[in-house]
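**Q** with the input below, show me the fold.
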Amino acid sequence: MAKNECDQHVNGVELGFVEESESFCLQSKQFHSKVGGRPAWLSQSGLPSPSELCCLKCGQPSAFLLQVYAPIPRQARSFHRTCFVFCCKNTACYSHNDSRCFKVYRSQLPRKNDFYSYDPPVEEEAADIHSTDSEILQLGSGVKLCRVCGCLGPKSCSRCHSANYCSREHQTVDWKAGHKKECSKNGVVGVSLLDHKFLFLEYEVVTEPEDLQLEADSDGQIEEEQLKESEPPASDVLESMDEKDLEAMAKHESKESKVFEKFKRRTAIEPEQIMPQLLNYLKVDSPDASIDWGTLVVYTCAESCDQGNKYTAEFILKQDYGADHI
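**A** The predicted structure is shown next:
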């Protein structure tokens, strides 16, 4: 994944790389970027409602995909700033260049806010911070979260009143996963987290600036491929083709394919960045159908306008590669 801040305060591109990390190191107060698991909400109030996080195609609750911590240091209202991306887990909702199965929300806070210390977190102390189930199911602000997805949970179990959900669908999932056996009318029983097979695998995302310096070969010469801005010259195979085949190939070539080739050359400089291969880490492939996309592009307000503690919906574009690129 390449992250390019779309405001005048930040220039350049940062690349994201996934790393395995303990869940307690990815809590909200550590201000990390991450993939999968439950969202580490920034503002602990004003969360998106369940209806706002439903897929626009099938109407089912979306799953948390990733979050990117992207503060704007010289903008006081954006001292803390995170973008949260959610996606549908119904493979039937994924069609070519259709973004309706994705949602993205931005949250930002000034340095002095209602939820976090003014001083930065101490990374060395993260190992001593272990999340309990109650901390995962309820924010420090008192907002209760869905036991299945970790999003806002305004509904509660009518029997024990201790389990919260974003929707009837997730209440049913939790009931079948084991809450039915643990639920009790007599008190707070069975609030431990169950394995619902709904969340994506969780990873930390570490970022570093993209280095576009051209690398030299062993003889000190700049590699020719790094200087190319268009298609490479014809190979011996192309030279052996007849005029008719070459003409057909020229007609088939498009601006889109040139852009895709440029994209491949640029990402090849850092092949471990997660834009081309995040799906591999999520392990969502199946023989018949799969969650899929080429590139997800998020556009946020250029001014990062202040919305207080509320989460602001932003625009996400799903781009898929054409069949001729496969």
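
**Q** from now on I want contacts and neighbour counts done on CA atoms only, so please keep to that.
**A** Noted.

**Q** where do the helices sit along this structure?
**A** Counting by DSSP state H, one finds helices in the chain at the ranges 133-137, 168-174, 180-182, 224-227, 236-239, 243-252, 255-267, 278-282.

**Q** can you redo those as CSV with mean neighbour count and distance to residue 159?
**A** Converted to CSV, the helices of the chain look like this (neighbours: other Cα atoms under 10 Å; distance: least, Cα to Cα, whole Å):
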stretch, mean neighbour count, distance to residue 159
helix 133-137, 17, 18
helix 168-174, 17, 12
helix 180-182, 12, 10
helix 224-227, 12, 64
helix 236-239, 9, 72
helix 243-252, 10, 63
helix 255-267, 14, 53
helix 278-282, 15, 35
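
**Q** and for comparison, fold this next one:
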Amino acid sequence: FACRGAACYRLPGPRGPLCVFRNQLPRRNDTYPEEPPPEEPPPDTTAVLPHRLRGGAALCRVCGCLGPRVCGRCHRAAYCGPEHQVLDWRRGHRRSCGQHAAGGDSADAIPEHNEFLFPEYEILIEPEEPESPSDSSVDPDDEQGAVDTPKGLKEQEELRATGSAGKACQSLDEETLEAMAKHETEEDKVFQMFKERVAAEPEQIIRYCRGGEGPIWVSGENTPEEKHIPNCSCGAKRIFEFQIMPQLLNHLQVDSLGESIDWGTLVVYTCAENCGDGNEYLEEFIWKQDFSAGSS
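**A** Okay, here's the model as predicted:
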């Protein structure tokens, strides 16, 4: 669950305005069909409204919870209760209800005025191809590999030519300069490794590897240590399960003039023992990391 307000993402704290919950349903349950949906050819590229995924239980058009109540006029729009049905009626369903009754597709679309739900998409899961040594353009043993790029060298030459480098450094002692240079070098290396790792599949929105290889970070800053990850309420340790990539922001339709919600990566840690009986939602731990100021 994520707040839509951009200002909330600037608040201090590792979690930000985000919560993550775990629910483990058995294959036979009252919410989703036992068998996966049939394979269908990819849709055409014509722009359409973002639709809910078909199949399974009817969900409320306002909040996405189970929707046992349906509109008495079109018998297609589902709601969790009368409050959200009235809210949706006032905010747009009144005008589109006739289209639903006539069999239009808009009944399955998330309303544009919806203030709760993001668009839903099918997620295609594929294993990551192992990286060969020749795929990497940066030598991990070369500490300058991530920063001594042609652009960086050109900027250094320009600074030397104008003398601005010397003027800018006059007020800083040598020890401070060395510390700053080392920090910038490490930051560039971390971000360069992130870019190279995702370059093979630049559209990826989730990386899943429960209990295996850890996340790939976008920055060397604000990375958690083991002591920062709280244990589950059952007492078991939490382990890395998946991370959400910044590319997902391109699909959430949250851009606005002036500001928008943002993150570098969201990393989710869950109970190593999978506690719970499957009939409840258990809160897990999420860590929000932003891009460093120097990442580009």
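
**Q** adding distance to residue 324 of the first structure, write the helices of the first structure out as a markdown table.
**A** Putting the helices of the first structure into a markdown table (distance: least, Cα to Cα, whole Å) gives the following:
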| stretch | distance to residue 324 of the first structure |
| --- | --- |
| helix 133-137 | 45 |
| helix 168-174 | 39 |
| helix 180-182 | 50 |
| helix 224-227 | 22 |
| helix 236-239 | 18 |
| helix 243-252 | 9 |
| helix 255-267 | 8 |
| helix 278-282 | 20 |
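
**Q** out of these, nearest to residue 195 of the first structure?
**A** Judged by Cα to Cα, the one of these that comes nearest to residue 195 of the first structure is helix 168-174, at 8.7 Å.

**Q** now do the contacts for the counterpart of residue 314 of the first structure in the second structure.
**A** Using TM-score structural alignment, the partner of residue 314 of the first structure in the second structure is residue 284. Contact partners of residue 284 of the second structure, counting by Cα atoms under 8 Å, 6 or more residues apart in numbering, are 19-22, 232, 268-271.

**Q** out of those, who's nearest residue 290 of the second structure?
**A** Nearest member of the contacts of residue 284 of the second structure to residue 290 of the second structure, counting by Cα to Cα, is residue 268, at 14.7 Å.

**Q** wait, that closest one touches residue 241, no?
**A** Yes - Residue 268 of the second structure is in contact with residue 241 according to Cα atoms under 8 Å; the separation is 5.9 Å.

**Q** quick check: end-to-end length of stretch 95-114 of the first structure?
**A** 41 Å (Cα to Cα, to the nearest Å).

**Q** so how far is that stretch off the chain centroid?
**A** 9 Å (Cα atoms, centre = their mean, to the nearest Å).

**Q** cool, and stretch 98-114 of the second structure?
**A** Distance, centroid of stretch 98-114 of the second structure to centroid of chain: 27 Å (Cα atoms, centre = their mean).

**Q** where do the strands sit along the second structure?
**A** 20-22, 69-70, 78-79, 206-208, 238-244, 265-271, 282-289 (DSSP state E).

**Q** between those strands, which one is nearest to residue 11 of the second structure?
**A** strand 282-289 (11.2 Å).

**Q** what's the average distance of the closest one to the first structure?
**A** After superposition onto the first structure, strand 282-289 of the second structure sits on average 1.5 Å from its aligned residues (mean Cα distance after the TM-score superposition for the first structure).

**Q** look up the closest residue to the counterpart of residue 176 of the first structure in the second structure, ignoring the ones flanking it.
**A** Superposed on the second structure with TM-score structural alignment, residue 176 of the first structure falls opposite residue 91. Nearest in space to residue 91 of the second structure, with sequence neighbours left out and distances taken as Cα to Cα, 6 or more residues apart in numbering, is residue 113 at 6.7 Å.

**Q** neighbour count added to the contacts of residue 284 of the second structure, as CSV?
**A** Formatted as CSV, those follow (neighbours: other Cα atoms under 10 Å):
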residue, neighbour count
19, 15
20, 16
21, 14
22, 17
232, 21
268, 23
269, 23
270, 28
271, 24
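
**Q** ok, of these, which one's closest to residue 168 of the second structure?
**A** Closest to residue 168 of the second structure, out of all of those and judged by Cα to Cα, is residue 268, at 41.9 Å.

**Q** where's the residue sitting nearest the centre point of the second structure relative to residue 73 of the second structure, distance?
**A** Geometric centre of the second structure, nearest residue: residue 244, 3.6 Å, by Cα atoms, centre = their mean. Look at residue 244 of the second structure and residue 73 of the second structure: by Cα to Cα, they are 40 Å apart.

**Q** equivalent analysis for residue 20 of the second structure, please.
**A** From residue 20 of the second structure over to residue 73 of the second structure (counting by Cα to Cα), the distance is 36 Å.
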